[in-house]
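Student: coords please:
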Amino acid sequence: MLNELLSAWPILIALMVTGVFAGILAGLLGVGGGIVIVPVLYFLLQFFDVSPTSAIEIAVATSLAIIVPTAISSIRAHYFKGNVDLPILKWWSGFILVFAVIGSLLITYVNGESLTLMFGVIAVCVSLNLLFRASAPSLFSELPSKLWQGVMASLTGLLSVMIGIGGGTLGVPLLTSFNVKTHRAVGTAAAFGLVIALPAVITLLLVGQAPTDAPFGNFGLVNVPAFLAMVPLTVMFAPVGARIGATLDQAQLKRVFAVALLITGSRMLYQVASL
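Tutor: Have a look, this model is predicted:
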């Protein structure tokens, strides 16, 4: 028993460190922390003899559960700084919610390797776009029609849920491409994260089943010990990230976001290639 507890300490420390970084990134970039949480859980779970296919499913579901309280903390910090665009949030939320539920249902049917590949491809594409265009002007002068905004919101909800991330990974580059200021895009995307994660987690808890090789503490597809280890730290450090973000200019924010995405996305693609 003592040996088992001692062997678990490195895992606990890794989860806690991940919680700190995920919280800071959630506040800094409006991403909900999933771009850190998903790959870390994906690799840690495999130390417990969980298959890569099961690991990505558990990592995605657990990440979405962690995003809920993290996003609430991040939203509060950004709202008080005036960085949440309420008209955009109101229009996009309905589309995001519906397609978040659809995406969470698809998770139970899509192959785990496909989810891993999807995460890597989306992360790398978005990161390269932001990295090479960090100081470039917006592609468009204003947001498109309400119809096209609905399409963008639907894709943001669907794809974000399926790879276990908040609204920032897709929401921030989309909004900034249409001349929404980066700080405002980050704050609004933080709110997207809550609209994405909350219905998705409820759906997964109702319909998701724990894989046969799931580790100790799984409730459906959500790993409760990982959730409990990380949530206090993500919630605590999300406002810290928001304060840091307020001191950086838009080009710096985009570069930080791009580097974080590029590292995590590349690592996931490497894992798929080695399977």
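
Student: C-alpha from now on. contacts and neighbour counts both.
Tutor: Noted.

Student: which residues of this protein fall in helices?
Tutor: Using DSSP state H, the helices found in the chain span residues 2-29, 34-45, 52-80, 86-107, 112-132, 146-162, 168-177, 182-207, 224-247, 250-274.

Student: one more, for comparison:
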Amino acid sequence: MMFTLEYFIGLILIGVVAGFASGLLGVGGGFLIVPFQYFLLEYLGLNPSLAMLISLGTSLAIIIPTASSGAYRHLKVMDDILEPGIKLGLFGIVGGVIGGLIASILPTQILKIIFGCLLLFVAIRNLVLANKKDSKARIQFNIINIAVIGILVGISSGLLGIGGGIFLMVLLTSIFGFSMIKSIGISSIFISLTAIGGTVSYIISGWGINPFPFSLGYISLVNFIVIAMFSVPLAYYGAKIAHKLPEKRLKQVFGLVVLYISLKMLGILP
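Tutor: Predicted coordinates:
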């Protein structure tokens, strides 16, 4: 398997874009890292099923340092996000392991459709409600609700290789009543932890099976190193910008980015 110059340029671009989006929107960047890696691996001539599993697993591994970089920057400004982020994240790790194991047995096309539909819902919701002020909390932020939300979002993280931030953001703002910027900070901490569970699953399920060179299970070490080199510093910078943008603008940017990716995954856009 030959790694071409175009392939490395593609990995660098993924790192720059996904890293900035991670810090800016508290989403881990997996919703960009997964599809873009998938398209790159297909370009190398890899089998689509294998390309999807490597994209999912490697994305989660990259999310750990990337989201941590963004979380560190948010913590410098907001000191009340650490506890809720860690509480959700500990349950998220459990869900991440479960989701990663489920993904290894589901057909690729089903994963892409699930991924695309969920993202489409998130995108439309954010664009429609961009002008709406912070909603009141609909449910209490207690240990039972934290456990249920943490595990469910964790499963989506492991299943789709995305850290789960895009779904957690919706729940934090619309159900728990957190502001957009506080939700971004909590989400960054959550996905730093949750991605660990999913990563472990993909290492175990791909051990001795994945023929892609320089891999640890379904984690491509080449992709991980190149993308993370750029995503980690860009996530810190993105988090810095997030605190300067108005709430409405953050919601609009988030909605448009997710809308594009959802249509791409569903095959509506080329």
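
Student: could I get the TM-score for this pair?
Tutor: After superposition, the two chains reach a TM-score (TM-score structural alignment, normalised by the length of the second structure) of 0.92; 268 aligned residues with a CA RMSD of 2.2 Å.

Student: corresponding residues in the first structure for stretch 194-202 of the second structure?
Tutor: Aligned using TM-score structural alignment, stretch 194-202 of the second structure spans residues 196-204 in the first structure.

Student: in the matching stretch, what's buried?
Tutor: Under the neighbour-count criterion of 16 or more other CA atoms under 10 Å, stretch 196-204 of the first structure has 196, 197, 198, 199, 200, 201, 203, 204 buried.

Student: the first one reaches residue 97, doesn't it?
Tutor: Yes: with contact defined as CA atoms under 8 Å, residue 196 of the first structure counts as touching residue 97 (5.9 Å).

Student: what touches both of these two?
Tutor: Shared contacts of residue 196 of the first structure and residue 97, defined by CA atoms under 8 Å, 6 or more residues apart in numbering, comprise residue 157.

Student: residue contacts, the aligned partner of residue 48 of the second structure in the first structure?
Tutor: Here residue 48 of the second structure is matched to residue 52 in the first structure, going by TM-score structural alignment. Neighbouring residues of residue 52 of the first structure by CA under 8 Å, 6+ apart: 42, 46, 112, 113.

Student: and these, which is closest to residue 229 of the first structure?
Tutor: residue 42 (15.6 Å; CA to CA).

Student: tally of neighbours for that closest one?
Tutor: The number of residues packed around residue 42 of the first structure, counting by other CA atoms under 10 Å, is 24.

Student: what do we get in the second structure for it?
Tutor: In the second structure, residue 42 of the first structure lands on residue 38 (TM-score structural alignment).

Student: I'd assumed residue 51 was in contact with that match.
Tutor: Yes: with contacts counted by CA under 8 Å, residue 38 of the second structure reaches residue 51, the gap being 5.6 Å.

Student: roughly how far apart are the nearest residue to residue 57 of the first structure once chain neighbours are set aside and residue 56 of the first structure?
Tutor: Excluding the flanking residues, the one nearest residue 57 of the first structure by CA to CA, 6 or more residues apart in numbering is residue 112, at 6.2 Å. Separation of residue 112 of the first structure from residue 56 of the first structure (CA to CA, to the nearest Å) stands at 6 Å.

Student: who's more crowded, those two?
Tutor: Set residue 112 of the first structure next to residue 56 and count neighbours by other CA under 10 Å: residue 56 wins out with 29 against 20.

Student: residues in contact with that one?
Tutor: 38, 42, 112, 113, 115, 116.

Student: at 6 Å what do you get?
Tutor: Residue 56 of the first structure makes contact with 42, 112, according to CA atoms under 6 Å, 6 or more residues apart in numbering.

Student: quick check: the gap between it and residue 153 of the first structure.
Tutor: Distance from residue 56 of the first structure to residue 153 of the first structure, counting by CA to CA: 24 Å.

Student: likewise for residue 223 of the first structure?
Tutor: Residue 223 of the first structure is 28 Å from residue 153 of the first structure, by CA to CA.

Student: neighbour count winner among those two?
Tutor: Neighbour count, other CA under 10 Å: between residue 223 of the first structure and residue 153, residue 153 has more, with 27 against 23.

Student: how about that one, what's its partner in the second structure?
Tutor: Using TM-score structural alignment, the partner of residue 153 of the first structure in the second structure is residue 150.

Student: residues contacting the residue most central in space within the first structure?
Tutor: Within the first structure, one residue has its C-alpha closest to the average C-alpha position: by CA atoms, centre = their mean, that is residue 165, at 2.1 Å. Residues in contact with residue 165 of the first structure, defined by CA under 6 Å, 6+ apart, are residue 34.

Student: for the equivalent of it over in the second structure, give its distance to residue 199 of the second structure.
Tutor: Under the alignment by TM-score structural alignment, residue 165 of the first structure pairs with residue 162 in the second structure. For residue 162 of the second structure, the distance to residue 199 of the second structure equals 11 Å [CA to CA].

Student: and what of residue 254 of the second structure?
Tutor: Taken as CA to CA, the span from residue 254 of the second structure to residue 199 of the second structure is 25 Å.

Student: same list (the helices of the first structure) but as CSV, adding distance to residue 139 of the first structure.
Tutor: Formatted as CSV, these follow (distance: least, CA to CA, whole Å):
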stretch, distance to residue 139 of the first structure
helix 2-29, 20
helix 34-45, 25
helix 52-80, 25
helix 86-107, 18
helix 112-132, 12
helix 146-162, 15
helix 168-177, 5
helix 182-207, 14
helix 224-247, 23
helix 250-274, 15
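
Student: surely the match of residue 153 of the first structure touches residue 91?
Tutor: Yes: between residue 150 of the second structure and residue 91 there is a contact at 4.9 Å, judged by CA atoms under 6 Å.
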